[in-house]
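Colleague: sharing a model that was predicted from the sequence below.
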Amino acid sequence: MTETKRAAGPVDVVGRPGPLAFALNLFGIAVVAYSILTTHTGQRPLWVLVLALVALAAWLVRVILSFRRVAPTTRLALAMVMVFAGSIVAASTNGIGIVPVLVGVLAVVSDPSRPILVGLGVAFIGVALLTVGAVPFGTSVLVLLGLAGGIVVAVLAGISRRQFRESEAQAELLRERELTVREEKAQIDLLAQRQAVARDIHDVLAHSLGGLVIQLDAVEALLETGDLRAARSRVADARALAATGLGEARRAVDALRDPDARRDDIDRPGSFDDAIDDLLAAHRSLGGAVELTTTGTPRALDADQAAAFERALQEALSNARKHAPGEPVQALLAWSDDAVRLTVSNPLGEGPGPEPGMLARSGGRHGLEGMRERFAALPAGGRATAGVDGGRFIVTAETGLS
């Protein structure tokens, strides 16, 4: 954002004067003009009066244009007229003409949009013209030094104001950068949230709809054999599975509205164990066989870790039902002092097993990708892998413990 603004053209770093500053400038112009006009005598050449009024006119125009967006070169040109014209007649007007010179030098030196050498050069030329303009009128050295000292003071005051304006500009740039960083972080968080929702929706659909397909296939087979009692039992299981899937889908939607709601639900004592038991029971109700073994001393998991392991087990069981129906599933939850690992494996069954192409067509590719993303995003670090080893399809997920 900041770089785009700079590329558009010169930056007008000099802000509009406030009402008090505007009034003081007009008052100063009026006082200087009155003093020059009332003290001008026939002993002074006409060009002295003309140059003094030119310097004042440039001052007035510059003040008026400060309320409009004008090119920085216009501001610089008006300030140079003030300095050069005023310097030549400063000594011949009893020092009154030095006022627009001081204002002009202060304005040029304090402008951060131009190099400091520009302001110093204008001040140096002003001192030179001051000396040249004083020679025809026999101005004393002391008076000349006093007028030159005024220009030096204006230079110092301009440097001080310049530093203040530069610090303000840096502070504004820092605020813009912080705003840009916050906007980028918000976009990253939104993308991460969308990915998390996509993972949740995939897991819910893969588990619930996949289970419904299995149940309905079983119902169809039982109806063909005339076993109505078993068919009704399967329909009841399908209804319960659909209700469970609908509840999970609602929780995923609720997490969009209030992410802490899901976190609080997972953080409840015993909720992780209950969720694991429900997944195992659901797999058995769909005709699958699964055995869970736990080793080590279980420890508390945070909400993200618990959700990641739940989804990993859910994905592994869903893949086993799709690609190795009827094969027994072995699950191992191994706890150690600094890590916990979940390993889920099943025989490949008939055929070559779940090749990558088949996983992609069945939606397994997204589930495994989502599982890897979940564990990679855990604060304590983690990883998830899936592949064939020794005639078994093995899903492994692990993370560290604090």
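Modeller: Arrived safely.

Colleague: rest of the way, CA atoms for contacts and neighbours
Modeller: Fine.

Colleague: so what's residue 54 up against?
Modeller: Taking Cα atoms under 8 Å, 6 or more residues apart in numbering as the contact definition, residue 54 lies against 81, 82, 85.

Colleague: ok, and for the helix or strand harbouring residue 383, which residues are buried?
Modeller: Remark: residue 383 resides in strand 382-389, with elements defined by DSSP states H and E. Buried residues in strand 382-389, counting neighbours by 16 or more other Cα atoms under 10 Å, are found at 382, 383, 384, 386, 388.

Colleague: isn't residue 311 right next to residue 372, touching?
Modeller: No - counting by Cα atoms under 8 Å, residue 311 does not reach residue 372; the two are 10.7 Å apart.

Colleague: which of the two has more residues huddled nearby?
Modeller: When neighbours are counted by other Cα atoms under 10 Å, residue 311 comes out ahead of the other of residue 311 and residue 372, with 22 against 19.

Colleague: please report the distance of that one from residue 95.
Modeller: Using Cα to Cα, to the nearest Å, one obtains 86 Å as the distance from residue 311 to residue 95.

Colleague: will you turn the buried residues of strand 382-389 into JSON lines that also has distance to residue 317?
Modeller: What follows is the buried residues of strand 382-389, written out as JSON lines (distance: Cα to Cα, whole Å):
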{"residue": "382", "distance to residue 317": "20"}
{"residue": "383", "distance to residue 317": "18"}
{"residue": "384", "distance to residue 317": "15"}
{"residue": "386", "distance to residue 317": "13"}
{"residue": "388", "distance to residue 317": "15"}
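
Colleague: ok, of those, which one's closest to residue 167?
Modeller: Proximity of the buried residues of strand 382-389 to residue 167 (Cα to Cα) peaks at residue 382, which lies at 44.9 Å.

Colleague: dropping in the other structure now:
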Amino acid sequence: MISLQGISPEGTMPKRTRPLLPDTIAPSWLVVQLFGTLFVAATLLTAREVQPGIWAVYGVSAACWAGFVATAHWRPVTAAVLLAASSVLPAAALGWAQDSSAILLSVISVGRFATLTGLSVAAIVSVTVLDMVLALASTALAGGRMLDAFGNAGIMLLLGLLGLNRRQYEIQAIQTGRLLEQTRLAQAEQARAAALDERTRLARELHDVLAHSLGALSVQLELAEALAEKSDLDGVRNAVQRSRRLANAGLVEAREAVAALRRDVLPLPDALAELAAAHTRDHQVPVDFGTSGQPRPLPSAVTVSLAGVSREALTNAGKHAPGQPLTIRLAYGKGIVRLAVTNPSSSDTSAPVGGGFGLTGMRERLALAGGSLTSGQCDGQWRVVAEVPG
């Protein structure tokens, strides 16, 4: 029994992928089928056979070949059986044939049979050996020359080996195509994941920048409203001017946020000092900033992460503990950098409320840099502490 491997349950041939060198004229399988059909037709037209029985064998063999050509891409199992029969029948009649037509028909079919990628090697070898045995047996039974019989068997073996070599090339081409397709899909997934990760980072950057600017802007507008009720025109004018500066600064920061991870950033102490000074200027509250340990260069991801955490903590303090002084401490330890932002708070009012990125965004920011974030009430102080390796 012919064992079929690699044929799908639906009975379709394995999907062929584009070969390493593209076919410039026609698909390779079509060229093989066409030339094989021409050789079969030429063999029948030039045959000098007088025995009706042998002609019947030739006719059935040619019909099996035609059936194989017609069904190769639609019914591969049936096509393989027809092709095997197309090679076996002339081999069985080889001893009684009066010319070389029988061996030609057999080797054409066995050579094509050996190239089928949907068959196992065992099935191909079995049919090739069967053809050789039938050629030897028919010659012996017909009383022919055994030297010619072994020569014909050798030709069959040679065509079978050449077919197997071609089959191996096609299998490698199919496997290479599949590997390239898998690689392309993996690269597409990696690109998609990178794009999603970039969007998430940009969303956090934009939130941190806009929440800081818009939070301070909201405070200034509320102050302007309160001063307007008291008819303090100078105070209203100053508050509106500060609001305008905050709005302009927010626009600039929003434009810069997209490129934040692609450009050089300030050293972390300088970035934190600027944030502290800006918060003092915008909210009219003191911010005490200090460092300890030996400052050292940090990766951009760590600098951007800690600066973002500080910005978010200052924004939350301005919202939930307005008017309270703040303290920012940056400590350089052995293999770790610690940032602490604290402000007086008698209750849990400094905690941000609602959804959004907030503390979640800060934790995600720190996680990207391999760090952690803790926040909560401690000894009458609301503390936000970030630690990052560095």
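Modeller: Ah, there it is. Please read these numbers as outputs of a predicted model, since none were measured by experiment.

Colleague: care to give me the TM-score?
Modeller: The pair, once superposed, lands on a TM-score of 0.85 when counted by TM-score structural alignment, normalised by the length of the second structure; 373 aligned residues with a Cα RMSD of 2.8 Å.

Colleague: follow-up on the earlier one: which one of the buried residues of strand 382-389 of the first structure is nearest to residue 355 of the first structure?
Modeller: Scanning those for proximity to residue 355 of the first structure, where the rule is Cα to Cα, the winner is residue 388, at 9.2 Å.

Colleague: residue contacts, the residue mapped onto that closest one from the second structure?
Modeller: Alignment note: residue 388 of the first structure maps to residue 377 in the second structure; criterion TM-score structural alignment. If you count contacts by Cα under 8 Å, 6+ apart, residue 377 of the second structure has them with 345, 347, 348, 383.

Colleague: look up how far residue 324 of the first structure lies from residue 202 of the first structure.
Modeller: Look at residue 202 of the first structure and residue 324 of the first structure: by Cα to Cα, they are 20 Å apart.

Colleague: my bad, residue 253 of the first structure
Modeller: With distances taken as Cα to Cα, residue 253 of the first structure is found 31 Å from residue 324 of the first structure.

Colleague: the two: which is more packed in?
Modeller: Here residue 253 of the first structure and residue 324 are set side by side on neighbour count (other Cα under 10 Å), and the busier one is residue 324, at 22 against 15.

Colleague: quick one: map the more buried one onto the second structure.
Modeller: Under the alignment defined by TM-score structural alignment, residue 324 of the first structure is paired with residue 321 of the second structure.

Colleague: how near is that match to residue 285 of the second structure?
Modeller: When Cα to Cα is the yardstick, residue 321 of the second structure and residue 285 of the second structure sit 11 Å from each other.

Colleague: what does residue 154 of the second structure give?
Modeller: For residue 154 of the second structure, the distance to residue 285 of the second structure equals 99 Å [Cα to Cα].

Colleague: looking at those two, which one has more neighbours?
Modeller: In terms of neighbours (other Cα under 10 Å), residue 285 is the more surrounded of residue 154 of the second structure and residue 285; the figures are 17 against 13.

Colleague: would you say the more buried one is within a helix?
Modeller: No - according to DSSP: H, G, I helix; E, B strand; the rest coil, the state of residue 285 of the second structure is coil, so it is not within a helix.

Colleague: which position in the first structure aligns with it?
Modeller: Using TM-score structural alignment, residue 285 of the second structure pairs with residue 288 in the first structure.

Colleague: can you give me the helices in the stretch 151-300 of the first structure?
Modeller: Per DSSP state H, counting those that start in this stretch, the stretch 151-300 of the first structure carries helices over the ranges 228-257, 259-267, 271-285.

Colleague: strands of the second structure, start to end?
Modeller: 287-292, 326-332, 336-344, 372-378, 381-389 (DSSP state E).

Colleague: in CSV, list the ones you listed along with distance to residue 74 of the second structure.
Modeller: Written out in CSV, the entries for these read as follows (distance: least, Cα to Cα, whole Å):
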stretch, distance to residue 74 of the second structure
strand 287-292, 77
strand 326-332, 72
strand 336-344, 66
strand 372-378, 61
strand 381-389, 62
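
Colleague: looking at those, spot the one closest to residue 147 of the second structure.
Modeller: Distance to residue 147 of the second structure, taken as Cα to Cα, is lowest for strand 381-389 among the strands of the second structure, at 83.1 Å.

Colleague: now for the closest one, which elements pack on it?
Modeller: Strand 381-389 of the second structure makes packing contacts with helix 300-320, strand 336-344, helix 358-368, strand 372-378 when contacts are defined by 3 or more Cα pairs under 8 Å, 6 or more residues apart in numbering; DSSP states H and E.

Colleague: mean deviation of the third one from the first structure?
Modeller: Between helix 358-368 of the second structure and its aligned stretch in the first structure, the superposed structures give an average distance of 1.6 Å (mean Cα distance after the TM-score superposition for the first structure).

Colleague: that helix - contacts with which helices or strands?
Modeller: The criterion is 3+ Cα pairs under 8 Å, 6+ apart, and the helices and strands that helix 358-368 of the second structure contacts are helix 146-229, helix 300-320, strand 372-378, strand 381-389.

Colleague: just checking the distance from the first one to the centre of its chain.
Modeller: Looking back up the chat, that one is helix 146-229 of the second structure. The gap between the average C-alpha position of helix 146-229 of the second structure and the chain average comes to 2 Å, counting by Cα atoms, centre = their mean, to the nearest Å.
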